[in-house]
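*Asks:* My questions are about this predicted structure, shown below with the sequence.
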Amino acid sequence: MSQTSIKTAIVTGAASGIGKATAKALRAAGYRVYGTSRKPAPAADPGVRMLTCDVTDDASVAGMIETVFGEAGRIDLLVNNAGFGISGAAEESSVEQAQAMFDVNLFGVVRTIRAVLPIMRSQKGGRIINISSVQGLIPAPYMALYGASKHAVEGYSESLDHEIRGQGIRVVLVEPAFTRTAFDQNLVRSDTPLDIYETERAGRDQFLREVMTTADTPEVVAKVVVTAATATTPKRRYAAGPVARQASLLRRFVPAKAFDKSFRKQMGLPQVP
């Protein structure tokens, strides 16, 4: 089998967590896999080639895509996983902090896709999987900016899929719920905290610590990514794991008032109409 006949995948944010598990799972599924991280990092698997790439930098992204295409001769799959969250009330983050997160979570996705589309178009095919979140469907308190970034990724992905589907390229969303990674430990704290939110914010943090003990493993999400990557006719979005599937169904079918009341109770918020 020639090198150019082997499907090639890129996974951003592959140094740990979902990205690392996804790179390993795609390698097991037969892909030639390139993982990226902002700083040099070991590979998830001996067969995964790690590249340094800062998704907030146009030249870094272009250089990474050029390296992959130069070595592999094709790019069949792009998994946009790089991202981070900010923990705090919406008004506790400065505009500058919000912009920094959107530069990774949204504009990092835009940069990598813009760089890879000409290659996929010349091949007359390709697939892009954007790792969203259940918060792209159900925004949670004290994660407003993170939820907003994932809503933006969802809207961007749906629009883009309509635009490029006729070129043989599909865009798919994978939506995990709570996943056992270092995500909660690596949450960036809001840079302008206010005393009025301290008690509720602490309660949300405790809820997050507790739910992470029973959360899905990154491998659960990675398996869904492989399904989305290899499906002949992919769905627009895939809920990753039982909690994400349940949340998606509840949001769609439970009356809004009942859902709101139940959600506030789960989050430890007062039952204010």
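*Replies:* Perfect, I can see it now.

*Asks:* going forward, measure contacts and count neighbours with C-alpha atoms only.
*Replies:* OK.

*Asks:* next structured bit after the longest helix anywhere in the chain?
*Replies:* Ranked by residue count, the top helix of the chain under DSSP state H comes out as helix 144-164. As assigned by DSSP states H and E, the chain's next helix or strand after helix 144-164 is strand 169-176.

*Asks:* returning to what we had before: just checking, what packs against the longest helix of the chain?
*Replies:* Here helix 144-164 is seen to pack against helix 95-105, strand 169-176 when contacts are counted using 3 or more Cα pairs under 8 Å, 6 or more residues apart in numbering; DSSP states H and E.

*Asks:* And the contacts of the first one?
*Replies:* By Cα atoms under 8 Å, 6 or more residues apart in numbering, the surrounding residues in contact with helix 95-105 are 55-56, 82-86, 145-146, 149-150, 153, 190-191.

*Asks:* What are the buried residues along it?
*Replies:* Using 16 or more other Cα atoms under 10 Å as the test for burial, helix 95-105 gives 97-98, 101-105.

*Asks:* So Tyr142 is in contact with Gly203, correct?
*Replies:* No: judged on Cα atoms under 8 Å, Tyr142 makes no contact with Gly203 at a distance of 10.4 Å.

*Asks:* another one to put next to it:
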Amino acid sequence: MSRVVLVAGASSGIGRAAAVSLAGRGHRVFGSSRGWPGEPPPGVEPVTLDVTDDASVRECVDDVLHRAGRIDVLVYSAGCYVAGAAEETSPALALRQLDAYLLGAHRLVRAVLPAMRRQTAGRLIFMSSSAAVAAIPFHAVYSASKAALEGYVDAVRYEVAPFGVDATCVQGTSVRTGAADAALHAEPLDSYAIARDAVVERFATTQRDGGPPTAFARTITRAVEARRLPPRYRVGIRAKALPALRALLPDAVFRRLFARKFGLPSGK
């Protein structure tokens, strides 16, 4: 069955790949961007959206409803991440991070839910990260925003279930999206320079050298078309193994191993 899908963050990365995949499956796809850098992919209808602006969110959702008459699915894949030590990160920059991944998602949820409740059907699909399972050093506010998003979605699932609406998160690691080149960097302090620079570059490299976003696009497409949604999808072996390792290993052992992964001397 063809569905009307709004993909937030469809101009690049996972959002673009998901929009292309969904359009190829015959769904009517509205792909959002703050400003499309070029022509949208074939089959994707472009809409303008700034997830940090209340008026922009309302106008975007109203536009889709006017043109399609309904919104069956929201796919949230917008945002960028902040790199740097917690001490280096100003409250204003931390708020920008939360605005991108949590508050932006919240704005769109509030905007699409009235239509979904009237339809007594709908799906909310959010791109998360394995950083919600194991926080990444020198990416504290990024990790916190993804963990907050997952807690938010877990609660929303209870609230919207009586209206025929469901929600899920998609976790993964090391995907090539261009996010590393668009990262926001905190104001550096010399005290953190050696460890911070090594970890930030290692994290960025795993993204630049990661796999294409096609596996995530396939998972999002599966979530759009599935009869029922699980609380979360995990894409890739590492994303699937990480929660098990976190649960099975003593915390001190896990932290030492995770610190070693990033070239840090200790995970204490």
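*Replies:* Nice, I can see it. Fair warning: this is a prediction, and the values are worked out from it, not measured in the lab.

*Asks:* Overlay them and tell me the TM-score.
*Replies:* Superposed pair, TM-score by TM-score structural alignment, normalised by the length of structure 2: 0.95. Supporting alignment: 268 aligned residues with a Cα RMSD of 1.5 Å.

*Asks:* Which pair in the contacts of helix 95-105 of structure 1 has the greatest spatial separation?
*Replies:* Farthest pair in those (Cα to Cα) is Val153 and Asp191. Separation: 23.8 Å.

*Asks:* higher neighbour count, the two?
*Replies:* Between Val153 of structure 1 and Asp191, counting by other Cα atoms under 10 Å, Val153 is the more crowded of the two (23 against 16).

*Asks:* which ones are touching the more buried one?
*Replies:* 105-106, 109, 130, 132, 136.

*Asks:* Turn those into a markdown table, including distance to Ile75 of structure 1.
*Replies:* Listed next are those as a markdown table, based on distance: Cα to Cα, whole Å:
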| residue | distance to Ile75 of structure 1 |
| --- | --- |
| Asn105 | 22 |
| Leu106 | 21 |
| Val109 | 16 |
| Asn130 | 16 |
| Ser132 | 21 |
| Gly136 | 27 |
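
*Asks:* By neighbours, which of the residues you listed wins?
*Replies:* Of the contacts of Val153 of structure 1, with other Cα under 10 Å as the count, Ser132 tops at 29 neighbours.

*Asks:* Show me what it lines up with in structure 2.
*Replies:* Under the alignment (TM-score structural alignment), Ser132 of structure 1 maps onto Ser128 of structure 2.

*Asks:* mind listing what its match touches?
*Replies:* Counted by Cα under 8 Å, 6+ apart, Ser128 of structure 2 has contacts 146, 149-150, 169-172.

*Asks:* Greatest separation within the residues you listed: which pair is it?
*Replies:* Leu149 and Gly172 (14.2 Å).

*Asks:* Residue in structure 1 paired with Arg196 of structure 2?
*Replies:* Checking TM-score structural alignment: Arg196 of structure 2 goes with Arg201.

*Asks:* Am I right that that match sits in a helix?
*Replies:* Yes: assigned with DSSP: H, G, I helix; E, B strand; the rest coil, Arg201 of structure 1 falls within a helix.

*Asks:* surely it meets Tyr142?
*Replies:* Yes: counting by Cα under 8 Å, Arg201 of structure 1 does reach Tyr142; the two are 6.7 Å apart.

*Asks:* Now do the shared contacts for these two.
*Replies:* With Cα under 8 Å, 6+ apart as the test, Arg201 of structure 1 and Tyr142 both reach 88-89.

*Asks:* Spell out, range by range, the helices that occur in the stretch 1-150 of structure 1.
*Replies:* For the stretch 1-150 of structure 1, the helices defined by DSSP state H, counting those that start in this stretch cover 17-28, 58-72, 95-105, 107-123, 144-164.

*Asks:* winner for burial among those?
*Replies:* Greatest average neighbour count among those goes to helix 17-28 (a mean of 24), per mean count of other Cα atoms under 10 Å.

*Asks:* corresponding residues in structure 2 for that one?
*Replies:* So helix 17-28 of structure 1 sits over residues 13-24 in structure 2, by TM-score structural alignment.

*Asks:* Could you check how far the matching stretch is from the centre of its chain?
*Replies:* 14 Å (Cα atoms, centre = their mean, to the nearest Å).

*Asks:* Average offset of that stretch relative to structure 1?
*Replies:* On superposition with structure 1, the mean distance recorded for stretch 13-24 of structure 2 (mean Cα distance after the TM-score superposition for structure 1) is 0.7 Å.

*Asks:* Give me the contacts around that stretch.
*Replies:* Here stretch 13-24 of structure 2 has contacts from 7-10, 28-31, 41-44, 75-78, 176-179, 213-214, 216-218, 220-221, using Cα under 8 Å, 6+ apart.

*Asks:* Please indicate which of those residues are buried?
*Replies:* Here, 16+ other Cα under 10 Å leaves 7-10, 28-31, 41, 43-44, 75-78, 176-177, 179, 213-214, 216-218, 220-221 buried among these.
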